[in-house]
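Asker: got a predicted structure here, sequence first:
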Amino acid sequence: MVRRADGRVLCIRRRDDGTWQIPGGVLEAGEHIPAGLRREVLEETGLAVEPVRLTGVYLNVVRNVVALVFACRLASDAGEASTQTEESAEISWLTLDEIRQRSVPAFAIRVLDACADNAETAIRSHDGLNLIAAGLEGSIADAS
């Protein structure tokens, strides 16, 4: 999740299903998390980023997939955002309200958690669309 000084967040409209999300993807075999994060954002937006901190852990209980969300900053040599890529039909800097309107709750919450004023890492479960209560919601600080 990349947020500019004006509060807008880097988002993509996925080419495969048309949904608005923050850039992301799956690690390749043997790939380290920061390297995969940099690769995925570059592939989907044309921008170079650097991870700053883990902001959330999200379990899709239907697919048994765990997503990690990191707050990132643009790299000093970030380049220019593309208007579209092989994976992204559209790339835009959206406001938090636009994200709430365009994204399903399970994805909007990732941005809202990352933009929260506290430094805690959120832990949430969802069904691909909506958040669900699974007894793990909270933060890493709550779990210790």
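Answerer: Great, that's in hand.
Asker: CA atoms for contacts and neighbours, from now on please.
Answerer: Fine.
Asker: wait, residue 140 sits on residue 57?
Answerer: No: Residue 140 lies out of contact with residue 57 (Cα atoms under 8 Å); the separation is 9.2 Å.
Asker: between these two, which has more neighbouring residues?
Answerer: For residue 140 and residue 57, the more surrounded residue by other Cα atoms under 10 Å is residue 57, and the numbers stand at 19 against 15.
Asker: put this beside the first:
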Amino acid sequence: MPSNIKEQVHQHYGNKIRVRTCGVIIQDGKILMLKHDGIGKKDYFWNVPGGGLEKGESLISGLKREFQEETGLKIKVKKLLYLNQYIVSPLHAIEYYFEVEKITGNAELGHDPEEILVLSQLSWFSRSDFENLDKDCKPNFLLKYLNFD
């Protein structure tokens, strides 16, 4: 077994194309983000909740499942906001970003069902907080497509 989280991530998710479904929730002018360790140019990446699909699972069903696993929130999936390719070798993901709305629950850091402990932090970011994150450690396109007000 690889010794560090980055090696584990590369071994588990690397050298294949992964389809991810992601949910963007804005509440009280803040966006919900999760810190993913072992990913990106600086070994961490802030992104909205979401993840890979299980065989036979739709984007919508997968997003509801992932959101509840990672944050404890039950959500309603609304419109598709953006289609993104995340390519930082050896990782390659096709990501569908949806606007979501909370139905029930309180946001708390959950887990990934995989054996790798990638999620390390949950935080709500204001627009200025988001802008102040390192540009290599977040999906920069979110500012362009979202209104935090």
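Answerer: Perfect, thanks for sending it. If you're wondering where the values come from, they're calculated on a predicted model, not measured in any experiment.
Asker: after superposition, what's the TM-score here?
Answerer: Scored against TM-score structural alignment, normalised by the length of structure 1, the superposed chains reach a TM-score of 0.67; 113 aligned residues with a Cα RMSD of 2.3 Å.
Asker: how about residue 86 of structure 1, what's its partner in structure 2?
Answerer: Residue correspondence to structure 2 (TM-score structural alignment): residue 86 of structure 1 is matched to residue 111.
Asker: help me confirm that its match is found in a strand?
Answerer: No: under DSSP: H, G, I helix; E, B strand; the rest coil, residue 111 of structure 2 falls outside any strand and is assigned coil.
Asker: residues in contact with it?
Answerer: 69-71, 117, 119 (Cα atoms under 8 Å, 6 or more residues apart in numbering).
Asker: for stretch 124-137 of structure 2, measure first residue to last.
Answerer: With Cα to Cα, to the nearest Å as the measure, the first residue of stretch 124-137 of structure 2 is 16 Å from its last.
Asker: I should have written stretch 72-87 of structure 1 there, sorry.
Answerer: For stretch 72-87 of structure 1, the first-to-last residue distance is 20 Å (Cα to Cα).
Asker: same question, stretch 81-99 of structure 2
Answerer: Stretch 81-99 of structure 2 has an end-to-end distance of 6 Å (criterion: Cα to Cα).
Asker: identify each buried residue in it, please.
Answerer: Using 16 or more other Cα atoms under 10 Å as the test for burial, stretch 81-99 of structure 2 gives 81, 91-99.
Asker: from those residues, which is closest to residue 21 of structure 2?
Answerer: Residue 21 of structure 2 lies nearest to residue 96 out of the buried residues of stretch 81-99 of structure 2, by Cα to Cα, at 4.9 Å.
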